[in-house]
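Q: sequence and predicted structure below; questions after.
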Amino acid sequence: MNTTNRVLGDRAATTLRALSDDYDTLARLERGRPDTETLLARGRELREELLDRHASTIYHDITDGLTTSVRLAELLRVAAGRFPGLVPSAAALTREHARNRRDKLGIEVDQGILVAHLLADPVTGEHLMDAMTLPHPRATAALDRLRRTGSADLGPVRVDRAGRVGHVTLQNLQALNAEDAATTEALEIAVDVVLLDDEIDIGVLRGARMTHPRWAGRRVFGSGINLTRLHDGGIPLVEFFLERELGVVSKIQRGHPLGARGSTGPRREKPWIAAVDSFAIGGACQFLLVVDHVIAEADAYFSLPATREGIVPGCGGGRLARAIGEQRAKRVVFFGDRIPAATSDGRRLAGEVVAAEDMAERIDAAAAHLTLAGMQSVRANRRALRLATEPLATFRQVMSAYARDQAYCADDPALVTNLERVWPAARRPA
């Protein structure tokens, strides 16, 4: 008896064998054909029905009864091997990721469906969220470098310790700190280093001086998702969209779990300051909504143009609505409105708006101020605010919906049309 029969029973095993055969058939088809779309729709419907009954069982099997913590990408890899037909195999995903966005088969949607079901369940969802906020496997080596030398260069991100402050610098220079899976992983490791280093009390997130011709010599906080990679099919659902929200964004907001699990259990967390030079667009703006203090130069602006790009801005829409009001947030998300830092809405996002030449001084002053009452008080107050404004159960439910919705958005042909309208070939880097 194979694993599927043993764990899920004969009926589910029969369904998964049929879905595995469908994957083999899809590999020989092209997107847009009626038979391709029929197979995709049939598969998604069957997976939803199967996971309604068996999602928890599958997760318990992979995690040895919730005794093992597994990161999301690895969890899906194991699921593909242990329950063939449930989600695409590593080989199928390699082929899918090599396709242009317009030609993708859409099999990543099946991953989104599984993650949505796992997060919908309070037990498996909370266990998975805890697993994703544990230190990244590569964080230990980076922490060792920081402790030896006072800095750790991770490529698109670096960490430097100055006194009791950990400075995380975004330095994807030519791309104006645009984000993809590689930059997101590097940033998550950098955040882990700050959280793990006992000599650091506070983290500061800031962009480096750019080498991009138009912005050469100027600091830029971030330009959001790398639209060229999104258009060309190089932004994966799991390693970027889902692991970003469950990983680095959650670690800034909630830190690492310690000991007993649960929303009120102990966590290793530290306050964060974001220093915004020039602009914070899309994903960069999302970071401002989970840090503890934002300092922006007077000429900076914020935006979250998710609908223009055809995607969902993670949990950013709801968090932005709490900050500036629902109707104003809808203008930003649906219509691409910019929020200048020096306006009333901008000051709801930025606690301080200062002249560009005063940024460094104000960062140091804010970091010093946060330590005055003692870090125990700061941690307790940030936790109290978080529990009141975004309980863990709320975050889990939003992420469950997001996993499925973002998967379907990325699979929507309108995504490519949107991108080619707002990001024409002439503007894309070579």
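A: Here it is on my side, so go on. Numbers count the residues shown, from 1 in each chain.
Q: only C-alpha atoms from now on, for both contacts and neighbour counts.
A: Will do.
Q: how close does the closest residue to M129 other than its chain neighbours get to A356?
A: Once flanking residues are discounted, M129 sits nearest to L246: 6.3 Å by Cα to Cα, 6 or more residues apart in numbering. From L246 across to A356, the span is 33 Å (Cα to Cα, to the nearest Å).
Q: so these two - more neighbours on which side?
A: Higher neighbour count among L246 and A356: L246, with 22 against 16, using other Cα atoms under 10 Å.
Q: tell me where the chain has strands.
A: Listed in chain order, the strands of the chain (DSSP state E) span residues 151-153, 157-162, 165-170, 202-207, 256-257, 267-268, 272-276, 279-281, 293-297, 301-303, 339-340, 352-354.
Q: possible to save these as a markdown table with mean neighbour count and distance to R421?
A: As requested, these are exported to a markdown table (neighbours: other Cα atoms under 10 Å; distance: least, Cα to Cα, whole Å):
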| stretch | mean neighbour count | distance to R421 |
| --- | --- | --- |
| strand 151-153 | 20 | 36 |
| strand 157-162 | 21 | 31 |
| strand 165-170 | 24 | 28 |
| strand 202-207 | 24 | 28 |
| strand 256-257 | 22 | 40 |
| strand 267-268 | 16 | 44 |
| strand 272-276 | 26 | 28 |
| strand 279-281 | 25 | 18 |
| strand 293-297 | 25 | 30 |
| strand 301-303 | 24 | 18 |
| strand 339-340 | 20 | 22 |
| strand 352-354 | 21 | 33 |
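Q: please compare the first structure with the one that follows:
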Amino acid sequence: MNEFDNLLLDIDSTGILTITINRPDKLNALNGDTIEELRTAIQQVYDDPTIKGVILTGSGEKAFVAGADISELAQLTEVNGRKFSERGQEVFALFENCHKPTIAAVNGFALGGGCEIAMACHMRIATQNARFGQPEVNLGIIPGYGGTQRLTQLIGKGKAMELMMTGDMIGADEAKALGLVNHVVAGREELTAKCQELMQKITSKGPLAIGMVVDCVNGVFNPQVKGYQAEANAFGSCCRTADFKEGTAAFLEKRKPHFSGE
């Protein structure tokens, strides 16, 4: 594992990697260095077969990620602002398109870039004190790391418009009711337990099939992908795998499957 200045990485005995954004004095705000460290960390997930899934969280009790580093934002021009946005979109897409499950464990504030990277993960689990929002209009800008797209996908156009145009924050229960959050738990201890529970359930399934689910679901929002054909192609690909043969055999033999990822 690489050494990082702004991230803490910990992998458990089951292959679940926890990435903790560790800038508590800045409420874990995302500066350029942290974005690049996130790129390196998630790339390791793609490259290392021993890593089975990712839990992304923030250090401390106050914030998951409270947004971008405003001191950096204030220096942006039109040209480097576009590059700034494109770089963040590229890194967050690595979380969204990863064939291994990515879960955001949201404690405290998930604002701006924090809400955006949480939305890039496949699922979001939040504590009762979590707060979500895209308050960029308060700074005279808009979400630039995919927020205009993913928030609309997750909660619908009308409510997404409202939240992004007002800059309002919402609590964990409202976020769950809107479909932004999968589960709400009491506190940090329960947050870790719920994420681990979900991870263990997902990673017990056929890993190739999990990756194809990611591709097909994400394809719904890609105008270049013909969704039903992509699903049929992926289904056919599954049928030639050793995992498919093992899964069906295990069902018929009334035993648990042992998937190899092949």
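A: Okay, I see it. Here the structure is a predicted model, which is why all the values come from computation and not from measurement.
Q: TM-score for this pair?
A: With the length set by TM-score structural alignment, normalised by the length of the second structure, the two chains reach a TM-score of 0.78; 222 aligned residues with a Cα RMSD of 2.2 Å.
Q: rewinding a little: go through the strands of the first structure and name the closest to T25 of the first structure.
A: Closest approach to T25 of the first structure among those is made by strand 279-281 (40.5 Å; Cα to Cα).
Q: mean deviation of that closest one from the second structure?
A: Following the fit onto the second structure, the mean deviation recorded for strand 279-281 of the first structure is 0.8 Å by mean Cα distance after the TM-score superposition for the first structure.
Q: about what we covered before: which one of the strands of the first structure lies nearest to R95 of the first structure?
A: Short answer: strand 157-162, nearest of the strands of the first structure by Cα to Cα, at 28.9 Å.
Q: any idea how far G179 of the second structure is from R150 of the second structure?
A: Separation of R150 of the second structure from G179 of the second structure (Cα to Cα): 12 Å.
Q: also H99 of the second structure?
A: Look at H99 of the second structure and G179 of the second structure: by Cα to Cα, they are 22 Å apart.
Q: about what we covered before: would TSV of the strands of the first structure with distance to I189 of the first structure be doable?
A: Output for the strands of the first structure, formatted as TSV (distance: least, Cα to Cα, whole Å):
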stretch	distance to I189 of the first structure
strand 151-153	10
strand 157-162	9
strand 165-170	10
strand 202-207	13
strand 256-257	12
strand 267-268	15
strand 272-276	15
strand 279-281	21
strand 293-297	21
strand 301-303	25
strand 339-340	30
strand 352-354	28
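Q: show me what contacts the most centrally placed residue in the first structure?
A: Nearest to the mean C-alpha position of the first structure, by Cα atoms, centre = their mean, lies R244 at 1.9 Å. Taking Cα atoms under 8 Å, 6 or more residues apart in numbering, we find R244 of the first structure in contact with T184, E185.
Q: on that earlier part again, could you check how far the residue nearest to M129 of the first structure is from H256 of the first structure?
A: Separation of L246 of the first structure from H256 of the first structure (Cα to Cα) stands at 12 Å.
Q: and what of F287 of the first structure?
A: The gap separating F287 of the first structure from H256 of the first structure is 17 Å, by Cα to Cα.
Q: run through the residues that contact A181 of the first structure.
A: The neighbourhood of A181 of the first structure, defined by Cα under 8 Å, 6+ apart, consists of I235, P236, E239, F240.
Q: conserved subset of those residues in the second structure?
A: Checked against the second structure using both residues aligned by TM-score structural alignment, their matches' Cα atoms under 8 Å, the contacts of A181 of the first structure keep none of their contacts.
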